[in-house]
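>>> All I have is the shape, not the residue letters:
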């Protein structure tokens, strides 16, 4: 099985656990004299089985990520880089937007109102954001390609 397939199975298992959690919660109490919509104990057993499968997938995915070499390190390194690039891009775009006055009134209605001046260079920040977005795309493409090339480890 390829790593990408395992990632899809992991996402499915996580969704399934969340669905089972909601069903257990809905069936955990019922009114006396009525039957519950579903058997909560059976749902709990099913959830425990899915959680066991999820744990196994996560362990195998993590082992595979740590052992798979890509440009400049392991796949785990590339995932960390992607996460930090996303955070950095978000920070820079937020800073540029705030400095540009996005979401705020962009003009003075009265001459007596104080003029707002950007504390950061908006154009420079937008250029940094563009560069970060490019780097993020490149790392993400590398990760996606590797996910379809690498076999999942046991």
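Noted; the coordinates are in hand. Nothing here was measured: the structure is a model prediction, and the numbers come from that model.

>>> use CA for all of it now, contacts and neighbours both
Noted.

>>> neighbouring contacts of stretch 142-154?
Stretch 142-154 is contacted by residues 1-6, 60-61, 63-64, 68, 70, 75, 78-79 when judged by Cα atoms under 8 Å, 6 or more residues apart in numbering.

>>> And for stretch 106-115?
Taking contacts as Cα under 8 Å, 6+ apart, no residue outside stretch 106-115 touches it.

>>> A further structure is provided below for comparison with the first:
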């Protein structure tokens, strides 16, 4: 199985756990004298089976990410850099939105004027460079996912 296929399997198992949770909620309480549509015990058994499969696939994905080297770095390091870069990108975007001028409809001659405290041009350039870096890293990761056998 390729790493990319395992990632898809992980996503499907996580979705299955969510659906089982919803089904357990629906079967948790019924009107006195009635039976639930589904047996809670059967649902718990399915939950345990899906959870065990998820532990297995997540462990194998993690081992593969640590053992796979892409351009001199382990895949886990590329993933960490991409994830942190995404977080930095969102922070920069948020800061740039906060720095954007807002217009007070009631502002008159006596109103207080606000100014931006940093160079938005420099931060926009940083944002653009970061987005390009994320795309390049993600391309490496995606390629490795489809070329790498799951351990």
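That came in fine, so what should we check first? Since the model is a prediction, treat every value here as computed from it, not as a measurement.

>>> Quantify their similarity with the TM-score.
Laid over one another, the chains give 0.95 as their TM-score (TM-score structural alignment, normalised by the length of the second structure), with 151 aligned residues with a Cα RMSD of 1.3 Å.

>>> Pull the most distant pair out of the contacts of stretch 142-154 of the first structure.
Pairwise distances across the contacts of stretch 142-154 of the first structure peak at 21.1 Å for 1 and 78 (criterion: Cα to Cα).

>>> And those two? Which one has more around it.
Set residue 1 of the first structure next to residue 78 and count neighbours by other Cα atoms under 10 Å: residue 78 wins out with 20 against 10.

>>> what sits against that one?
Applying Cα under 8 Å, 6+ apart, the residues near residue 78 of the first structure are 70, 139, 143.

>>> Which one of those residues is nearest to residue 117 of the first structure?
Nearest member of the contacts of residue 78 of the first structure to residue 117 of the first structure, counting by Cα to Cα, is residue 139, at 35.7 Å.

>>> Which position in the second structure pairs with that closest one?
Aligned counterpart of residue 139 of the first structure in the second structure: residue 137 (TM-score structural alignment).

>>> what's the neighbour count on that match?
Neighbours of residue 137 of the second structure (other Cα under 10 Å): 17.

>>> what are the ranges of the strands in the second structure?
Per DSSP state E, the second structure carries strands over the ranges 69-70, 73-74.

>>> Same list (the ones you listed) but as TSV, adding mean neighbour count and distance to residue 18 of the second structure.
Below are these laid out as TSV (neighbours: other Cα atoms under 10 Å; distance: least, Cα to Cα, whole Å):
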stretch	mean neighbour count	distance to residue 18 of the second structure
strand 69-70	16	33
strand 73-74	14	31
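
>>> TSV please, covering those strands and showing distance to residue 26 of the second structure.
Supplementary listing: those in TSV, determined by distance: least, Cα to Cα, whole Å:
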stretch	distance to residue 26 of the second structure
strand 69-70	46
strand 73-74	44
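
>>> Tell me which of those sits nearest to residue 24 of the second structure.
strand 73-74 (39.9 Å).

>>> how close does that closest one sit to the first structure?
Compared with the first structure after fitting, strand 73-74 of the second structure has a mean deviation of 0.6 Å; criterion: mean Cα distance after the TM-score superposition for the first structure.

>>> How about residues contacting that strand?
Contacts for strand 73-74 of the second structure (Cα under 8 Å, 6+ apart): 65, 66, 67, 68.

>>> which residue lines up with residue 130 of the first structure in the second structure?
So, by TM-score structural alignment, residue 130 of the first structure is matched to residue 128.

>>> residues in contact with the residue nearest in space to the middle of the first structure?
Residue closest to the average C-alpha location in the first structure (Cα atoms, centre = their mean): residue 83, at 8.5 Å. Going by Cα under 8 Å, 6+ apart, residue 83 of the first structure touches no other residue.

>>> what does the one 5 residues further on give?
By Cα under 8 Å, 6+ apart, the residues touching residue 88 of the first structure are residue 132.

>>> ok, now how distant is it from residue 4 of the first structure?
26 Å (Cα to Cα, to the nearest Å).

>>> And for residue 95 of the first structure?
For residue 95 of the first structure relative to residue 4 of the first structure (Cα to Cα), the value is 35 Å.
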